[in-house]
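Trainee: Pasting a predicted model and its sequence here:
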Amino acid sequence: MAKLLYGAIGCLVLLVWLPMSALSQPDTLRITGSSYFDEKRTLVLCNYISAKLKIPVKYENIPSTKHMHELLRQGKVDLAMMNTFQYVFAKSDHITNIEPFVILGDSSGKAKTYRSCLIVRPASPYRDLGQIISAADRVKIDFAYVASTSGHIVPRMQLATSGIQYPEAQFESVHFSGGHLEAIRSVIGKRADAAFVSIDDLINYQLTGQIAKDAVRIIWTSYPITQSPVVIRRNLPDALKQQLRSLFLNLHHDDPAVWHHVKENWGAVGPVRFVDALATDFVSVQQAADKVGKLVYFLNYYEERLAQQSLELAKGDGLIDGQRAKIQQQKEVLDKQIIQIRTQTASLYLLGLIVIGIGVIITLVVRSSRSKQRLNDKLILKNDQIEQALSDLKLAQDTLVHSEKMASLGLLTAGVAHEINNPVNFIFTGINGLEKNINALMTVLTEMEKMEDLPVEQIAMHRDTIELVKKNNRYVAVKASLSEFIDGIRLGAKRTADIVSGLRDFARTDESERTRAHIHDCLDSTLLLLQFKFKEAGVQLSKQYGDHITEMACYPGPLNQVFMNLFTNAIQAIEARTDGTEGLVSVTTRQIGEKIEITISDNGTGIEQGILAKIFDPFFTTKQVGEGTGLGLSISYGIIRKHQGTLEVESEVGRGTRFFIYLPINLTLT
């Protein structure tokens, strides 16, 4: 009788639960995959899921990691197939509404991992990674670039977490091979001194005989990184999660044809299958995400851009030298033509004295006139060629000016990274403290929730337990400190945003169109980026801005470049002093009628009167070879002239220098 009663109750619960479970499931299952996976093979899997679960599936192949992060954070993705690179940066991007679901493993249920190694030739003098880094200025390094996880991403994360500078900014020569086999053969063929490759691929090539076992030597091995995971939206219904988990874990024997497409998509070989994703499988991924983060990735990217700008600057120098040589050749040809014209003229006068007879004289004059015409035509042609050469030189100079500005912007990268480090530390410290306090509060809250299920006679006794838990977890102190941690995180985020905003304002290149801007905003954005240089040189800054200064029509980007050049020169002039005088840079503004006056002064070494008139000439510099191009003040002078303003200077040796900038409030086009 009891069994019948329990069976009836079970059926009733099942009848109630099944409709509720069905209602909680989404109308459409949203699945995304990265460009790392083949879209056609992924669609085979999506169609199989839809048919098995009887739920429509919407699939999107996303090539942009940033776009995938936005969709995950907004909860617009139910299930995502990622490569390791994307999952590491999803963790560092603090996307909390996803969790690892299943992962590719071997037949025993153990998760597969990526490992990278650094290889050299057997006779190479290098024995470890430290020796390679020490000899970076003469080492040719190779990355297996296409195999992005083990040959490219994992080595970069390992190097970054070890405090080693980004490879492209450090090594003498960097090459990106099309795959692991090509990178290995690059070392064997002596085209590279060392290469980062997958250790698993190296072993496979040795086992299959494509690479001899003693052809290369391993001198460094990275920690293992978990293979491409399948992640799932954390708040997806448990029933649907269980159905999906069962589908993935049994796919290899439920439908071998679909499993074949999956194996091809993941590049898997041997007896493999999906296994449950365990927290222990992602320890190395979490460590990499915590230590690396997006900041390192983007700073490395701008270091590469700085190296490219340096190459462009060197190309510009070569182009100018070539144009100068062409102009010199044209000048020599023109001088010869002038000498020929003078010789022809002298000959005509001599013939006029010798020849008797009007007819002969007329004939000679006609012939002489024709000769002069031909020479004039040649002279016009040569003048056109010289004008073309001057036009090419002007184009080369414009390119060099742009490269000079980009190089100046690139030099700020290290300082900006240093300035950002402090507020980032604020944020990390606040997050760690906030996490500990929340865990303590959750412990107290858990004890409080237990009271709901206790009989009335045990509630009083449990209150004593709660008080003890509160005391052990410092409940009062923890609750009071929450606002302090939040304020610290908010302050760190605001400082980081201010620095990034200053960098964005400085880097504006809107030279083609005028806009209205406040001169104080331009000065402040430049000084914000130079703040680390003032601290490093021990120079004090004094700002005395005038009241009631209105906005002005201008080109803010070029004006920021002028202020950057003048402030940088002031700091360098102060650093050149050897008498121990405390450095001071002052900037003042005031409005005089329809003009704004900006004064930038320093107490540096000053400029000799004999060269004061030359400082605005192109390529004139007092610095040592390699320390400056002599274009900074020349470019600044041109920018102020473009604004229909004036740039003046006063200086006294040993006392300092003062620059005066006068700009019209309403800039007109000419």
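Mentor: Perfect, I can see it now.
Trainee: C-alpha from now on. contacts and neighbour counts both.
Mentor: Noted.
Trainee: In contact with residue 545, which residues are there?
Mentor: By Cα atoms under 8 Å, 6 or more residues apart in numbering, the contact set of residue 545 is 520, 587, 588, 589, 590.
Trainee: any idea which of those residues has the most stuff around it?
Mentor: Neighbour counts for these (other Cα atoms under 10 Å) peak at residue 589, which has 20 neighbours.
Trainee: which helices and strands sit right next to the helix or strand harbouring it?
Mentor: Assigned by DSSP states H and E, residue 589 belongs to strand 584-592. Here strand 584-592 touches strand 540-544, helix 556-575, strand 595-602, going by 3 or more Cα pairs under 8 Å, 6 or more residues apart in numbering; DSSP states H and E.
Trainee: Relative to residue 616, which of the ones you listed is closest?
Mentor: The closest of the helices and strands packed on strand 584-592 to residue 616 is helix 556-575. By Cα to Cα, the value is 12.2 Å.
Trainee: picking up where we left off before, Serialize the contacts of residue 545 to TSV and add fields for distance to residue 442.
Mentor: Formatted as TSV, these follow (distance: Cα to Cα, whole Å):
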residue	distance to residue 442
520	49
587	54
588	55
589	56
590	58
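Trainee: that older thread, what angle separates the strand holding residue 589 from helix 556-575?
Mentor: Put simply, strand 584-592 runs at 140 degrees to helix 556-575, going by axes from the mean of the first three to the mean of the last three Cα atoms, to 10 degrees.
Trainee: Any idea which of the helices and strands packed on strand 584-592 gets closest to residue 291?
Mentor: Nearest to residue 291 among the helices and strands packed on strand 584-592 is helix 556-575; the distance by Cα to Cα comes to 33.2 Å.
Trainee: Compute the number of surrounding residues for residue 343.
Mentor: 11.
Trainee: Check which element follows the strand or helix carrying it along the chain.
Mentor: Following DSSP H and E, one finds residue 343 within helix 293-354. Next in sequence after helix 293-354, counting helices and strands by DSSP H and E, comes helix 358-450.
Trainee: can you list contacts of the helix or strand just after that next one?
Mentor: Of the helices and strands lying after helix 358-450 in sequence (DSSP H and E), the nearest is helix 456-472. Contacts to helix 456-472, defined as Cα under 8 Å, 6+ apart, come from residues 443, 444, 447, 448, 451, 476.
Trainee: Next up, a structure to set beside the first:
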Amino acid sequence: MNNITTEWLQSVEVLQDVPIDQLQWLIDQSEQLTIPAGGFLFKNGDPLVSTQFIVSGVVRLCRIMNDNKAYEVARFDDKYIIGYLPFSRGLVSALNCEAVVDTVIMSFPIGKMNELIRNYFELTQALVHVMTNRVRNYAAIVQQNEKMVALGKLSAGLAHELNNPAAAVVRGAVTLKKHLHLLPQSFKDIISIRMSPEDVDIVNERMFAVLNRADKPVLSLLERSDKEDELTDWMDNHGIANSVELAENLVDFGFTVSDLESFKEHIPTVHLSAIFMWINNNLVTEKMVTDIEEASSRIAHLVGSIKTFTHMDQGLEKQLTDIHSGINNTLTILQYKIRKGNVELVERFDKDLPQIMAFVGELNQIWTNLIDNALDAMEPNQKGILEIYTLREGDYIQVCIIDNGPGIPEAVMSKIFDPFFTTKEVGKGTGLGLDIVSQIIRHHRGNINVSSEPGRTAFVVHLPVNG
């Protein structure tokens, strides 16, 4: 150990206050190793046998995905401490640690750890501080990575969900503009009509009465075709121009032959064609404005769901919240994926559930991960049934999310909540989702259970009512 001195160790920030004699003991019990570029300090699944101080060089930590490729998690250079640390419960590596360049390390064996803890308090304290920092940094990285994954899902879903209503607004506005350009000729025809004010009022009132009917029938294609033929025949018999086009629009708004007869009683025969064209123009305008209104409302609803989902403009404290609101907003965000997967949604919500004290944004992460995982599980079948039900069990609220996918293999059931473990293909999962879910549930003093067999996988979340 000629190259490593107590002065060098004191230049490592976490060791600067450790007594010289303890640092010298550390040097005496350790060995110096040189790991060539491309070599490994340890691999995934290897037992952790030492604490390793990087003297010079660079290493990278990588996780191995299902395609057996290594994906880099972090890089560290000189004066960083890796490997086993005092009181750590992790005895097996979950990552690969590879030397990027020729790297020199000082390796302190795990076999000396009990002696270290028993006799060298300040050194032990410093290394425990390294471990707590590592846990804190790891948790922050994991949460940030998972938030970015959730943001990616959110962006993809929003792009699809907003595209249709936004396109409908643009299309409706363009069509409405063209339609308005056609109105001057219609106005010219109408202005020449001589009708009593009373008849004009009756025609107006009856038109809006039909438009405002709440019980418009839902027609099959055959029924609709029959209705259009009836109206077309009536208008042809009364010399009304463009009868086929008018019939299509009139059926859309629930007009019947009886309605047309009612109008005819108050319209001079010679002006029937002009009046019905005027009515049709009003209907077309009404339809376009309604389409634009519905598309705009859809966009507003999506934006409102996103605002609630991300819990914008809210504090960071626990708040009383209705869990159904978060679940519904999550379903809104994932609606495109539900439709794309041909998934039938079955909701059984207990509307009498009390509000609970919770971190709303964190709860939404739970629902996003569990529902998204369920949808991914059913994707290979190109159809599925997603069941979500809620109920109260004593002092807890229960949320159950069930899919009828192929199930979780028994061999991996015990690993699904482990960080970085995933059964998804590369690019579809980070292996962090269920780990985050379990952390959030523990943060809320709740618990999560899972049962699985082919055709039924159920995740059951229990959250305390009183937080």
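Mentor: Noted; the coordinates are in hand. All figures in this text were calculated on a predicted structure; none of them were measured in a lab.
Trainee: Mind telling me the TM-score for this superposition?
Mentor: Once superposed, chain against chain, the TM-score is 0.57 (TM-score structural alignment, normalised by the length of structure 2); 301 aligned residues with a Cα RMSD of 3.7 Å.
Trainee: if we can go back for a sec, from the chain's centre, how far out does the strand holding residue 589 of structure 1 sit?
Mentor: Relative to its chain's centre, strand 584-592 of structure 1 lies at 35 Å (Cα atoms, centre = their mean, to the nearest Å).
Trainee: Which residue range of structure 2 does it align onto?
Mentor: Using TM-score structural alignment, the residues of structure 2 aligned to strand 584-592 of structure 1 are 385-393.
Trainee: Among the contacts of helix 456-472 of structure 1, which one lies nearest to residue 541 of structure 1?
Mentor: Closest approach to residue 541 of structure 1 among the contacts of helix 456-472 of structure 1 (Cα to Cα): residue 476, at 44.5 Å.
Trainee: Nearest residue to the closest one in space, ignoring adjacent ones along the chain?
Mentor: residue 470 (7.7 Å; Cα to Cα, 6 or more residues apart in numbering).
Trainee: What count of nearby residues applies to the one you found?
Mentor: Neighbours of residue 470 of structure 1 under the rule other Cα under 10 Å: 20.
Trainee: Next, the buried residues of stretch 436-449 of structure 2.
Mentor: Neighbour counts over stretch 436-449 of structure 2 (16 or more other Cα atoms under 10 Å) mark 436, 437, 438, 439, 440, 441, 444, 446, 447, 448 as buried.
Trainee: In helices, which of the residues you listed fall?
Mentor: Judged by DSSP state H, the subset of those located in helices is 436, 437, 438, 439, 440, 441.
Trainee: Can you lay out the residues you listed as CSV showing distance to residue 306 of structure 2?
Mentor: Formatted as CSV, those follow (distance: Cα to Cα, whole Å):
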residue, distance to residue 306 of structure 2
436, 20
437, 20
438, 23
439, 23
440, 20
441, 22
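Trainee: so when I look at residue 509 of structure 1, I'm seeing a strand, right?
Mentor: No. Judged by DSSP: H, G, I helix; E, B strand; the rest coil, residue 509 of structure 1 forms no part of a strand; its state is coil.
Trainee: ok, how many other residues are close to the residue nearest to it when sequence neighbours are not counted?
Mentor: Once flanking residues are discounted, residue 509 of structure 1 sits nearest to residue 557: 5.0 Å by Cα to Cα, 6+ apart. Residues lying near residue 557 of structure 1 (other Cα under 10 Å) number 17.
Trainee: measure the aligned partner of residue 557 of structure 1 in structure 2 to residue 311 of structure 2 for me?
Mentor: Residue correspondence to structure 2 (TM-score structural alignment): residue 557 of structure 1 is matched to residue 361. Residue 361 of structure 2 sits 6 Å away from residue 311 of structure 2, going by Cα to Cα, to the nearest Å.
Trainee: Residue 199 of structure 2 now?
Mentor: Distance from residue 199 of structure 2 to residue 311 of structure 2, counting by Cα to Cα: 56 Å.
Trainee: again, but for residue 466 of structure 2
Mentor: To residue 311 of structure 2, residue 466 of structure 2 is 20 Å away according to Cα to Cα.
Trainee: again with residue 190 of structure 2
Mentor: Look at residue 190 of structure 2 and residue 311 of structure 2: by Cα to Cα, they are 54 Å apart.
Trainee: got it, and residue 187 of structure 2?
Mentor: According to Cα to Cα, residue 187 of structure 2 and residue 311 of structure 2 sit 51 Å apart.
Trainee: try residue 387 of structure 2
Mentor: 25 Å.
Trainee: these two touch, right, the residue nearest to residue 509 of structure 1 and residue 506?
Mentor: Yes. At 6.1 Å, residue 557 of structure 1 counts as touching residue 506 under the criterion of Cα atoms under 8 Å.
Trainee: Let's see if you can find the most crowded of the contacts of helix 456-472 of structure 1.
Mentor: Neighbour max across the contacts of helix 456-472 of structure 1 (other Cα under 10 Å) = residue 444, 22 neighbours.
Trainee: residues contacting it?
Mentor: Residue 444 of structure 1 makes contacts with 466, 469, 470, 473, 475, as judged by Cα under 8 Å, 6+ apart.
Trainee: any idea how far the helix or strand hosting residue 357 of structure 2 is from the chain center?
Mentor: Residue 357 of structure 2 is part of strand 356-358 when elements are defined by DSSP H and E. Strand 356-358 of structure 2 sits 21 Å away from the centroid of its parent chain (Cα atoms, centre = their mean).
Trainee: Ok, stretch 244-259 of structure 2 next?
Mentor: Its chain's C-alpha centre and that of stretch 244-259 of structure 2 lie 43 Å apart, by Cα atoms, centre = their mean.
Trainee: what sits up against that stretch?
Mentor: Taking Cα under 8 Å, 6+ apart as the rule, stretch 244-259 of structure 2 contacts 210-211, 216-217, 224, 227-232, 234, 277, 280, 283-284.
Trainee: Tell me which two of these sit farthest apart.
Mentor: Put simply, by Cα to Cα the two of these set farthest apart are 217 and 277, 23.7 Å from each other.
Trainee: Distance-wise, check the aligned residue in structure 2 for residue 524 of structure 1 relative to residue 435 of structure 2.
Mentor: Residue mapping for residue 524 of structure 1 onto structure 2 gives residue 328, with TM-score structural alignment as the criterion. Using Cα to Cα, we find residue 328 of structure 2 at a distance of 23 Å from residue 435 of structure 2.
Trainee: And these two? Which one has more around it.
Mentor: Neighbours were counted for residue 328 of structure 2 and for residue 435 using other Cα under 10 Å; residue 435 has more, 18 against 15.
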